[in-house]
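>>> kindly generate the corresponding structure for this input.
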Amino acid sequence: MAHWIQAFLEAQAAELDAATNTQLAYARDLHDFSGWLDDRAQHFETATRDHVESYLIDCEAEGLAKSTRARRLSAIKQLYRFAFEEGWRDDNPAIQIKGPGRAKRLPKTLDIAEVDRLLEAARNSPKEKLRNTCLMELLYATGMRVTELVSLPVSAARGDPRMLLVRGKGGKERLVPLSPPARVALAAYLSARDEAEEAARKDGKPASPFLFPSRGKSGHLTRHRFFGLIKEFAVAGGVSPAKVTPHTLRHAFATHLLAGGADLRSIQTMLGHADVATTEIYTHVLDERLKDLVLEHHPLAKAAKA
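Sure, this is the predicted structure:
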């Protein structure tokens, strides 16, 4: 079964350019299923629809979330589709199984005042002030995923760009516009970065291809380090750290654009969503906010509370 999983993951990486995190998730899910089958003296080759359904029932009994069970079923279906194409099986035992669906949860976001406090905290960082300001301005101005942000090539930032070319999931590229504050922050940081790179080059160190270089293995600032940074900005800015992650800034970008009158298709393009249905969740976020606004400020609502 390990051979099946390895071959499947290699095909995903080669044919679909699947992201590392996606491959790791597939590997975890399929190893869990293979362990379950092994305990019952079964194999991917012999498993039936009943086995797959029984496995999902056990996952539910363990208290796994709907989203986790849906993801595991998706991984199993894709493995068997691959096995069918390779001729390892002449059927897909999971193809007709319906998933548990996903719980409808609205994404957490931030209001404009909270974002302003985060940006101000970055501007007043005790260390790496220009870099931190640039990171936060770019994130809020573009709605990039954190991996896209920290791995940006420095070549994308040259020439005072009005737009950035971003390489997203599956290797797909898209253009995202930069706001004036983001361009100012980028220019200031780039100047300081280039000076530091020139000094390092004189010491015999190679130049970094990344906009946000690091001495770590990846060569650029890591997702985990940026996650820690944004929590520090939350504390410094008086915003609840529990509300703040790089992804909530992405949600804030989309929600604030929508509230300002941007159309869904444009937001879909800037976020890099394959399906506009994914982007439509922000209309529900806006609806909830408007409802809360009415309930809090409408005179009839206040009279009802009294």
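
>>> all contacts plus neighbour counts: C-alpha atoms, from now on.
OK.

>>> where exactly do the helices run in the chain?
Counting by DSSP state H, the chain has these helices, from start to end: 2-15, 20-39, 49-61, 66-86, 112-123, 129-142, 146-150, 180-202, 223-237, 246-259, 264-271, 276-279, 281-297, 299-305.

>>> make a markdown table out of those and add distance to Arg102.
Written out in a markdown table, the entries for those read as follows (distance: least, C-alpha to C-alpha, whole Å):
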| stretch | distance to Arg102 |
| --- | --- |
| helix 2-15 | 24 |
| helix 20-39 | 17 |
| helix 49-61 | 13 |
| helix 66-86 | 5 |
| helix 112-123 | 29 |
| helix 129-142 | 27 |
| helix 146-150 | 23 |
| helix 180-202 | 36 |
| helix 223-237 | 26 |
| helix 246-259 | 19 |
| helix 264-271 | 21 |
| helix 276-279 | 13 |
| helix 281-297 | 13 |
| helix 299-305 | 33 |
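
>>> ok, which of those helices comes nearest Val166?
Distances from Val166 to each of those were compared using C-alpha to C-alpha; the shortest belongs to helix 146-150, at 6.7 Å.

>>> what lies in contact with the closest one?
Contact with helix 146-150 is made by 135, 138-139, 166-168, 211-212, 220-223, 246-247, as judged by C-alpha atoms under 8 Å, 6 or more residues apart in numbering.

>>> one more to line up against the first:
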Amino acid sequence: MSPRDAALLERFLEMMAAEAGAAGNTLAAYRSDLRLAGDAMGGLADASEAALKGLADGWRALANATVARKAAALRRFYAFLHEEGLRQDDPSSVLPRPGQRRALPKVLSHADIDRLFAAIGERTGVEHPSSGDLRLGALIELLYGSGLRASELVALPRGAVHPDRPFLILKGKGGVERMVPISDRAPAAVALWRTRVPAESPWLFPGGNKHLTRIRLYQLVKELAADAGIPPDRVSPHVLRHAFATHLLGGGADLRAVQAMLGHADIATTEIYTHVEAARLVELVNVRHPLVDFRNKHP
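A predicted model of the protein is given here:
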């Protein structure tokens, strides 16, 4: 594997850990699958559609689950390159999609969200809150209140949030700009945090030589979950993005509007949240419907 491919692979795995909360075993599987694919194609990051199609042709004897795993790793890798502006195209559309049920994303309940914000409120409600707690308050307000990707959140410019403008202008995948509404509470939380941001910083959330990293954001969210009494493995920046979408749809929001806010190019990606809501409603019917009492009385 070339030094460039190796460096991009590590950047991708860092993103997977920070945004998707991928476990160690998952990251190891991605690393292995992507390295093998790169070796087979004579290069990974710059592989063509023809190279990917040839690779997939060699998977014919493999089990569906194995093909699905390998294809998923490559799709996520090329989507990452495209989103980061490292490729102008995404060649992964030629990869097979074995018929498997798509896993539903993890979602936090409204009660879970209340517990997270209660934990933040205890920290920021004191007379002299720390800079770290003010930063955390602003981060969570924007994550859950706007459904931002972790990469979008940590890279926000210092002046991205205006007190008189109830939305953000973001440049997402492929350089496409989108307007993202923000909650009424977010500007106030950001204003408090911005008083602690060094005047010379171009970033709203500075860190090190640039801005806060996705890995550090991931750690902060996990620490908050533990403080709120929620198992940390249930919470990540990406899970808060999922909660934003699912709770909006559950409240009656239009699917197309949520698609625009999330920056999904394909509405099929957004539709997964309707399945989450449908699964919740089915569970509700099975637990709360009057027929449940009747069934229990007359087994």
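
>>> superposed, what's their TM-score?
Comparing the chains after superposition, counting by TM-score structural alignment, normalised by the length of structure 2, produces a TM-score of 0.72; 257 aligned residues with a C-alpha RMSD of 3.8 Å.

>>> picking that back up, looking at the contacts of helix 146-150 of structure 1, point me to the pair that's furthest apart.
Spanning the widest gap among those are Leu211 and His247, at 20.0 Å by C-alpha to C-alpha.

>>> what do we get in structure 1 for His110 of structure 2?
Residue correspondence to structure 1 (TM-score structural alignment): His110 of structure 2 is matched to Ile112.

>>> what do you get for Gly172 of structure 2?
When the two structures are superposed using TM-score structural alignment, Gly172 of structure 2 falls opposite Gly168 in structure 1.

>>> which residue comes closest to its match once chain neighbours are left out?
Here the nearest residue to Gly168 of structure 1 in space, its sequence neighbours aside, is Glu148; by C-alpha to C-alpha, 6 or more residues apart in numbering that works out to 6.3 Å.

>>> quick one: the equivalent of the one you found over in structure 2 from Val239 of structure 2, how far?
Alignment of Glu148 of structure 1 against structure 2 is given by TM-score structural alignment, with Glu152 as its counterpart. Distance from Glu152 of structure 2 to Val239 of structure 2, counting by C-alpha to C-alpha, to the nearest Å: 15 Å.

>>> swap in Val197 of structure 2?
Counting by C-alpha to C-alpha, the separation of Val197 of structure 2 from Val239 of structure 2 is 27 Å.

>>> tell me which of those two has more neighbours.
Each of Val197 of structure 2 and Val239 has its neighbours counted (other C-alpha atoms under 10 Å); Val239 has more, 21 against 17.

>>> what lines up with Phe253 of structure 1 in structure 2?
Looking across to structure 2 (by TM-score structural alignment), Phe253 of structure 1 lines up with Phe244.

>>> surely its match touches Gly147?
Yes. At 5.4 Å, Phe244 of structure 2 and Gly147 qualify as touching, with contact defined as C-alpha atoms under 8 Å.

>>> before we move on, back to that, show me what contacts the match of Phe253 of structure 1?
Contacts were defined as C-alpha under 8 Å, 6+ apart; by that measure Phe244 of structure 2 touches 144-147.

>>> Ser155 of structure 1 too?
For Ser155 of structure 1, the set of contacting residues under the criterion of C-alpha under 8 Å, 6+ apart consists of 209-211.

>>> what's the spacing between whichever residue in structure 2 pairs up with Phe226 of structure 1 and Arg11 of structure 2?
The criterion is TM-score structural alignment: under it, Phe226 of structure 1 has Leu217 as its aligned partner in structure 2. According to C-alpha to C-alpha, Leu217 of structure 2 stands 15 Å off from Arg11 of structure 2.

>>> can you check Ser92 of structure 2 too?
19 Å.

>>> and the two? Which one has more around it.
Higher neighbour count among Ser92 of structure 2 and Arg11: Ser92, with 20 against 14, using other C-alpha under 10 Å.

>>> distance of that one relative to Arg123 of structure 2?
45 Å.

>>> go on, Ile267 of structure 2?
Spatial separation of Ile267 of structure 2 from Arg123 of structure 2 under the definition C-alpha to C-alpha is 38 Å.

>>> aligned partner of His298 of structure 1 in structure 2?
Match for His298 of structure 1 (TM-score structural alignment): His289.

>>> for Ala50 of structure 2, grab the count of nearby residues.
The local packing of Ala50 of structure 2 (other C-alpha under 10 Å) involves 12 other residues.

>>> what residues are up against it?
With contacts defined as C-alpha under 8 Å, 6+ apart, Ala50 of structure 2 is in contact with no residue.
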